[in-house]
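Q: no sequence for this one, just the structure:
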């Protein structure tokens, strides 16, 4: 029986029952084998750019007898095969966006993209919109003393005219009044205040950057108030 971290368990829970799946950067292969174990999917591709990481997935797949359902492939990104659900987790937001763009046709055909950036979530949101993907769900998990944001998106071909600041926040989690997201925003507020205070007396820092940070702080406070109300 596979025991997943809360982060990986939430990602697995977002997979549609009976969907064909690709897990990009599968590492140990925990999610693909969990999906098999729970009979969520029996048509899974697990890829990784690292031979060592892929071997761990291959070994686990053999150990659990799931070779019939999981194909482990050494690859840098998404393979050229239609999939219902595409999982890309544990990479930076910029890298995830680049992987999607590199395999844009396959990504467009997918029913959903399940994405978990380790950083630069705002850039990922922006690039998804630029490529015509709509964010249909977001989740946030607190584990190992850090927050993990999860984005679910699908291709619509429509680009929404967002302000750059809009990408910094999850409107879905704010409207849902998600308590974990509230704590995440409170932590972000403290970080922003610290940064603003640290550059107050530094003449070489641009006034534009300071103004941007203050605007972001204001919006963070507004989001906190909206969830708290």
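A: Ah, there it is. It should be emphasised that the depicted structure is a prediction, and the values quoted were computed from it without experimental measurement.

Q: C-alpha only now, for contacts and for neighbours.
A: Fine.

Q: how near is the residue nearest in space to the middle of the chain to residue 73?
A: The chain has residue 116 as the residue nearest its centroid, 1.9 Å off, counting by C-alpha atoms, centre = their mean. Counting by C-alpha to C-alpha, to the nearest Å, the separation of residue 116 from residue 73 is 21 Å.

Q: repeat that for residue 112.
A: Counting by C-alpha to C-alpha - residue 112 and residue 73 are separated by 21 Å.

Q: higher neighbour count, the two?
A: residue 112 (26 against 19; other C-alpha atoms under 10 Å).

Q: the more buried one is in contact with residue 86, isn't it?
A: Yes - counting by C-alpha atoms under 8 Å, residue 112 does reach residue 86; the two are 6.5 Å apart.

Q: please identify the buried residues of stretch 93-106?
A: For stretch 93-106, a neighbour-count test (16 or more other C-alpha atoms under 10 Å) marks 93-97, 99-101, 104, 106 as buried.

Q: check it against this one:
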């Protein structure tokens, strides 16, 4: 038997949300490490590994062949969800790219998602765009995780099909889109680490905008509001 595939911690967490026996698609699969890992752990799982570039596609084919998983992992070359047939995968994984790109991939291929009951994402930046897409397309956030790896804080966002009135609703919606409904409640050390840095970053941007000959007032107001939100979320538990 070939050795077990080693995954980064962020991909391990993403993989942990794939249910047993799933037929899942991993979009932007690179070397197909995640599909190989899951199929080694779960003998009933099957996967589609999608890649848009020939180099990573060939690497994925080689990985699948090396681990003797060609009968269970179908590597396909194509852009985003173009690699899928309609109603083909019950789980979808998109990891390791920006949130805006993830949302664009989902939007451009959403007609393929008829039977996709769970979408697992790991955006590197702009997680808000992913949450907005879920909210607009009848998916509710079921799980969130946050971790630090190689000096960067990553979020994993898992959404299940169907509405859930317990989160992403009400007056605090914009905050939940920015911070994550689960993450802002638990406020882990990694969450605090991320948002303390983000507050500093936004404060620097405000300082630069104020130096402009004609300051962009709208942008300044938006960033100032977000700074206020960060302060509230980081410190509101200390008031209790």
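A: Here it is on my side, so go on. Please read these numbers as outputs of a predicted model, since none were measured by experiment.

Q: let me see the TM-score of these two.
A: Once the chains are overlaid, their TM-score stands at 0.91 when taken by TM-score structural alignment, normalised by the length of the first structure; 229 aligned residues with a C-alpha RMSD of 2.0 Å.

Q: ok so, going back, aligned partner of the residue nearest to the centre of the first structure in the second structure?
A: Counting by TM-score structural alignment, residue 116 of the first structure lines up with residue 122 in the second structure.

Q: average offset between the helix or strand hosting its match and the first structure?
A: Taking DSSP states H and E as the criterion, residue 122 of the second structure maps to strand 118-123. Here the mean offset of strand 118-123 of the second structure against the first structure after fitting is 0.7 Å, by mean C-alpha distance after the TM-score superposition for the first structure.

Q: picking up where we left off before, thought the residue nearest to the centre of the first structure was touching residue 149?
A: Yes - judged on C-alpha under 8 Å, residue 116 of the first structure makes contact with residue 149 at a distance of 6.0 Å.

Q: so where is the longest helix seen in the second structure in the first structure?
A: In the second structure, taking DSSP state H as the definition, the longest helix is helix 189-210. Aligned by TM-score structural alignment, helix 189-210 of the second structure falls on residues 179-200 of the first structure.

Q: how about the strands in the first structure?
A: 21-24, 44-48, 70-74, 85-91, 112-117, 133-143, 146-155 (DSSP state E).

Q: could I get the ones you listed as a markdown table with distance to residue 61 of the first structure?
A: Shown next, in a markdown table, are the strands of the first structure (distance: least, C-alpha to C-alpha, whole Å):
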| stretch | distance to residue 61 of the first structure |
| --- | --- |
| strand 21-24 | 14 |
| strand 44-48 | 10 |
| strand 70-74 | 7 |
| strand 85-91 | 18 |
| strand 112-117 | 22 |
| strand 133-143 | 26 |
| strand 146-155 | 25 |
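
Q: so which of those strands is nearest residue 184 of the first structure?
A: Minimum separation from residue 184 of the first structure across the strands of the first structure (C-alpha to C-alpha) falls at strand 146-155, 6.9 Å.

Q: in the second structure, what residues pair with the closest one?
A: With TM-score structural alignment as the criterion, strand 146-155 of the first structure aligns to 152-161.

Q: might one say that residue 5 of the second structure is in contact with residue 36?
A: Yes - Residue 5 of the second structure lies in contact with residue 36 (C-alpha under 8 Å); the separation is 6.7 Å.

Q: these two: which is more packed in?
A: Each of residue 5 of the second structure and residue 36 has its neighbours counted (other C-alpha under 10 Å); residue 36 has more, 30 against 17.
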